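> Have a look at this prediction, sequence included:
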Amino acid sequence: MSLRSELATFAGKSSYWFLHTFMHGGSSLPGKITTAIDPEILKHLGKNYDVVVITGTNGKTLTTALTVQVLKQKYENVLTNPSGSNMEQGLVTTFLKAKNNKSKRPLAVLEVDEANVIKLTKYIKPIAFVCTNIFRDQMDRYGEIYTTYKKIIDGIKLAPKATIIANGDAPIFNSVDLPNPKIYYGFKNHDDENDIKAEPNTDGILCPKCQNILHYRYISYANLGNYFCPHCGFKRPVLNHELTKLGQLTPNSSQFIVDGQELSIGIGGVYNIYNALAAYSVGRFLGIEAKEAATAFQSNERVFGRQEQINVEGKDVTLILVKNPVGLNQVIDMISKEQEDFSFIGLLNANYADGIDTSWIWDGEFERLNQMPIKKFITGGERYRDITFRLKVAGVDEKLHEVEPDLEKVVKDIPNLPTKKVYILATYTAMLQLRKDFAEKGYIKGGME
């Protein structure tokens, strides 16, 4: 290691120690300080690691957490970034905080922002890339889905020997020919005679070979499913790991069968089953048996802001991150399975980390809320006017609807809600602020790790 790298590492580790010890933070600033001193520091910090990169639009944080749970069945120490700090500075911080590992090739499982894949692979050659999905998200940062995928592809091309573990139900992951070994996972359908189309406003349903509209034998949600093109023959690849049966699904649990193995996770939503399927596939790739994966999923560790359950003076509060139309609609579908009365809180911010364009909420199926047993609505956040007006247009009863821009006051109002169960849907920075308020009141521990 060069003198410059040593100086950068010392500065980064020192700042992490201070921030983590006294400020209960330090997920990205130490990395920012370190890269300012040595822009190529990742080359040195990550050179001894086998790295698994997890990227895509939705599900990165939960997929990373589930993957780590699975791999701990075999690997004693797995370096990861549980706080979701997934840009270059956050990745550097993750390596800075690593404890001394006696194994010759320690393992790192890293959530990586789509645009930052290439910033990692310039210096570190991963053993695997996990691609969850590509949906329209933060148009101001990424543009259309094909632009987003190109950012990922540019990074993957720097590591042509790494195995790609991809969602086989996503047509976009089969649209570019790459030399990498590939493993696909997805949902198996049992009716090969179906011939259906996705909804007209769905992204990513044009055949990448001939530009005609794709057809499906089965659609799980959005553009995901067993797709085929009747014009040129383009179709879903053969799946290496198949979900063959969905069991009982509730807002807080999911049961399903993959490769003949019964699995369950303590989190709801079909979209989260895909995340578990990705984690299962990584585990199998690295030698974890199916039964061991099942055991790992039962550990039921919670991930901050991803259906995190919080007790607020007797109220069962579920905090859920939302950031784009597809994810939002999947969350709405999930909470529609709630049988008990509940209260609904929608918090909307529009900072850089959220995406500054809030027009995506108009693609959300908020009209479905009127068919649910919701006894109270609260809307807030920096863009409270937008989310309030959206619920008004959706037909939410104004007598049940309260507007509270101040998130600290929202937390204070929760104990007075008329229901025991409360679902909070929040954008990223609103979720962080809300967790800070929860921590200050002692409902959760401070920090994010």
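Good, I have the coordinates. Residues are numbered from 1 along each chain as shown.
> contacts and neighbour counts: CA atoms only from here.
Noted.
> residues contacting the residue nearest to Ala426 when sequence neighbours are not counted?
In space, and not counting its chain neighbours, Ala426 is closest to Leu347: 4.6 Å by C-alpha to C-alpha, 6 or more residues apart in numbering. Residues counted as contacts of Leu347 (C-alpha atoms under 8 Å, 6 or more residues apart in numbering) are 379-381, 384, 387, 424-427, 430.
> which residue is nearest the middle of this protein?
Centroid check for the chain by C-alpha atoms, centre = their mean gives Gly59 as the closest residue, at 2.1 Å.
> ok, which pair from the contacts of Leu347 is furthest apart?
Tyr384 and Ile424 (14.0 Å; C-alpha to C-alpha).
> Which one's more surrounded, those two?
Ile424 (23 against 20; other C-alpha atoms under 10 Å).
> Surely that one is within a strand?
Yes. Under DSSP: H, G, I helix; E, B strand; the rest coil, Ile424 sits within a strand.
> From Lys323, how far off is it?
As judged by C-alpha to C-alpha, to the nearest Å, Ile424 and Lys323 stand 13 Å apart.
> same check, this time on Thr61
The value you get for Thr61 to Lys323, if C-alpha to C-alpha is used, is 13 Å.
> re the thing from before, pick out whichever of the contacts of Leu347 sits closest to Glu338.
Using C-alpha to C-alpha, Ile424 comes nearest to Glu338 of those, at 13.8 Å.
> What ranges does the stretch 251-400 of the chain have for its helices?
Applying DSSP state H, counting those that start in this stretch to the stretch 251-400 of the chain gives helices spanning 270-285, 290-297, 325-335, 384-393.
> Could you save those as CSV and add columns showing distance to Phe366?
Below are the helices of the stretch 251-400 of the chain laid out as CSV (distance: least, C-alpha to C-alpha, whole Å):
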stretch, distance to Phe366
helix 270-285, 18
helix 290-297, 31
helix 325-335, 8
helix 384-393, 7
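> Tell me which of those approaches Ser27 most closely.
helix 270-285 (23.5 Å).
> That closest one vs helix 290-297, what angle?
130 degrees (axes from the mean of the first three to the mean of the last three C-alpha atoms, to 10 degrees).
> and stretch 155-168, which residues are buried?
The neighbour-count check on stretch 155-168 (16 or more other C-alpha atoms under 10 Å) flags 155-156, 158-160, 162-168 as buried.
> dropping in the other structure now:
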Amino acid sequence: MTIRSSFAETVGKSSYWFLHTFMKGGSSFPGRIAEQIDPAVLKDLGRNYDVILVTGTNGKTLTTSLIVKVLAQKYDQILTNPSGSNMTQGIITAFLTDKEKPKRHQRKLAVLEVDEANVKLVSRYVKPKAFVLTNIFRDQLDRYGEIYTTNDKILEGIKLAPNATVIANGDEALFASEKLPNPVIYFGFDDQPDGDVVATPNTDGVLCPVCNHILHYKFITYSNLGKYFCPHCGFHRPALKYRVTKRIHMDPTSSQFCIDERPYAIQVGGLYNVYNALAAYSVGRFLGVKPAQIEKAFQYDEKVFGRQEVIQLGDKKLTLILVKNPVGLNQVLDMISTDAQPFSLGWLLNANFADGIDTSWIWDGNFEDFVRNNDVPAVVTGGDRVSDISFRLKIAGAPDDKIHPNQDLDHFIDELKQVPTDHLYVLANYTSMLQLRQKFADMKLVANRM
């Protein structure tokens, strides 16, 4: 360790202590300070860790949490970044908070969620043992560009660690489009009979990444994920090592399914979360965790920070769900549509840098079917772009008298308390979710985890 990195670490830890002791926050600022003092501080901080790096467009936070739960069945003292602060500063902060750093010849596990554009920055200093790739969808075009640019950013990081194992969603065609020197393990779905279908025209990634012809599918799980093949050049889904072989039951609060013919259950709804569980299963098996141990790990009922987190707001049960792009939005709308009980809806939309400043993605959400198929008695809208989301819902067919816009967040919360149902879902993009959650923390309804 250099004098510079030692000083950076000391200052970073001191700032973390101060922020968490007196300000009740600080998930990235200590890392930012340490990085400014020594841009290579991460190299020393991560030197004696075996790092599992989790990246992709959707599902990083829950996948990371599930991986930690699975690996905890076999390993002690796993370092992670549970708040979802996934850029270099947040990752540096995670290492700074480790109270029991590994000794010189000791190795500890670190399971880290990493922003797609930061994979290269992290891999430059920390050599991962494995990369876990969830999916690639169109998201924050001002930051990432199109899906092919996002894939290139991830590949740039992977190529810095050619000995690391890549554990990738085999149902995502881009993840199999380039030959890598790394060992690769694919996971995916194998629960439907083979046919020959194509994705809907506005789906991302419908072109073959080899020859640019339209991909066909033997079946589709959702969006561009499934058992793809190209009838023109022969490109097709690779062999899967770990597979979802059956969907048993799906509702807004739980999912039951089989992996390699063995039944499992998780206490969150949504088909997309079954993919997250399958990714965690694959990492567990890669590191020697037994199926029975994984089944036990999946039984926990701890909702992850802003991801189907259930909050008691007066006499209302509020489920807070992060949405940030069209594919994730459509999956959430499909999930909550399976609720057999009446529910109301809250919607918060911001357009800050961390969200992506372009909110046009809401027009690709399938609101029309949602409004048509669900009799939602009240929709409370808010956030910096309250007019955008209110107008989108109106165009989708929601009656004017059921849409209640509130620019002020306190008024938004007050309006939520007045909805006519006992249960409501609040959908929010990233910064609006953080703002709402901080209000709830101030009200002592949730723990302050920032």
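Thanks, I have the structure now. From a predicted model like this one, the values you see are computed outputs, not experimental measurements.
> which of the buried residues of stretch 155-168 of the first structure sit farthest apart?
Using C-alpha to C-alpha, the two most remote members of these are Leu158 and Gly168, lying 22.1 Å apart.
> contacting residues around Asn330 of the second structure?
With the criterion set at C-alpha under 8 Å, 6+ apart, Asn330 of the second structure makes contact with 365-366.
> can you do 6 Å?
Gly365 (C-alpha atoms under 6 Å, 6 or more residues apart in numbering).
> now it: how far from Val198 of the second structure?
Going from Asn330 of the second structure to Val198 of the second structure by C-alpha to C-alpha gives 18 Å.
> next one: Leu96 of the second structure
Leu96 of the second structure is 48 Å from Val198 of the second structure, by C-alpha to C-alpha.
> Could you do Phe305 of the second structure as well?
Distance of Phe305 of the second structure to Val198 of the second structure, given as C-alpha to C-alpha: 35 Å.
> out of those two, which sits in the busier spot?
Using other C-alpha under 10 Å as the criterion, Phe305 of the second structure and Val198 rank with Phe305 on top: 24 against 16.
> ok, and the closest non-adjacent residue to the more buried one?
Excluding the flanking residues, the one nearest Phe305 of the second structure by C-alpha to C-alpha, 6+ apart is Ser83, at 6.6 Å.
> Ile310 of the first structure: which of the contacts of Leu347 of the first structure is nearest?
For these, the closest approach to Ile310 of the first structure (C-alpha to C-alpha) belongs to Ile424, at 10.7 Å.
> Spatially nearest residue to the counterpart of that closest one in the second structure (excluding sequence neighbours)?
Ile424 of the first structure maps onto Val426 of the second structure when the alignment is built from TM-score structural alignment. Excluding its sequence neighbours, the residue lying closest to Val426 of the second structure (C-alpha to C-alpha, 6+ apart) is Gly346, at 4.2 Å.
> do the same with Tyr216 of the first structure
Tyr227 (4.2 Å).
> Now do the contacts for the one you found.
Contacts for Tyr227 of the first structure were tallied using C-alpha under 6 Å, 6+ apart; they are 215-216, 235-236.
> Could you say which helix or strand holds it?
For Tyr227 of the first structure, the host element (DSSP states H and E) is strand 224-228.
> How far does that strand sit from its chain's centre?
Counting by C-alpha atoms, centre = their mean, to the nearest Å, strand 224-228 of the first structure is centred 21 Å from the centre of its parent chain.
> ok, then the element right after that strand?
According to DSSP H and E, the helix or strand after strand 224-228 of the first structure is strand 241-250.
> Could you check the angle that following strand makes with helix 270-285?
Using the same axes, to 10 degrees: strand 241-250 of the first structure against helix 270-285 is 140 degrees.
> mean shift of strand 241-250 of the first structure relative to the second structure?
Following superposition, strand 241-250 of the first structure is found to deviate from the second structure by 0.5 Å on average (mean C-alpha distance after the TM-score superposition for the first structure).
> Just the buried residues of that strand, please?
Buried residues in strand 241-250 of the first structure, counted by 16+ other C-alpha under 10 Å: 241-246, 249-250.
> So which of the residues you listed is the closest to Tyr149 of the first structure?
Using C-alpha to C-alpha, the buried residues of strand 241-250 of the first structure come closest to Tyr149 of the first structure at His241, 22.7 Å.
> Does that closest one touch Tyr185 like I think?
Yes. His241 of the first structure is in contact with Tyr185 according to C-alpha atoms under 6 Å; the separation is 4.7 Å.
> any shared contact partners between these two?
By C-alpha under 6 Å, 6+ apart, no residue touches both His241 of the first structure and Tyr185.
> Return the distance of the aligned partner of Arg243 of the second structure in the first structure relative to Gly327 of the first structure.
Here Arg243 of the second structure is matched to Glu242 in the first structure, going by TM-score structural alignment. With distances taken as C-alpha to C-alpha, Glu242 of the first structure is found 22 Å from Gly327 of the first structure.
> do Ala279 of the first structure as well
Taking C-alpha to C-alpha as the measure, Ala279 of the first structure falls 19 Å from Gly327 of the first structure.
> Compare neighbour counts for these two and give me the winner.
Ala279 (27 against 21).
> which residue sits closest to the aligned residue in the second structure for the more buried one in space, ignoring its chain neighbours?
Structural correspondence for Ala279 of the first structure with respect to the second structure (TM-score structural alignment): Ala280. Among residues not flanking Ala280 of the second structure along the chain, Ile67 sits closest, at 4.6 Å (C-alpha to C-alpha, 6+ apart).
> Please settle this for me: is that neighbour part of a strand?
No. Going by three-state DSSP, the assignment for Ile67 of the second structure is helix, not a strand.
> Leaving out chain neighbours, which residue sits closest to the aligned residue in the second structure for Met139 of the first structure?
In the second structure, Met139 of the first structure lines up with Leu141, judged by TM-score structural alignment. Excluding its sequence neighbours, the residue lying closest to Leu141 of the second structure (C-alpha to C-alpha, 6+ apart) is Gly356, at 7.1 Å.
> From Asn429 of the second structure, how far out is that neighbour?
Gly356 of the second structure sits 10 Å away from Asn429 of the second structure, going by C-alpha to C-alpha.
> In three-state terms, label the aligned residue in the second structure for Ala166 of the first structure for me.
In the second structure, the residue matched to Ala166 of the first structure (TM-score structural alignment) is Ala168. With three-state DSSP as the basis, Ala168 of the second structure sits in strand.
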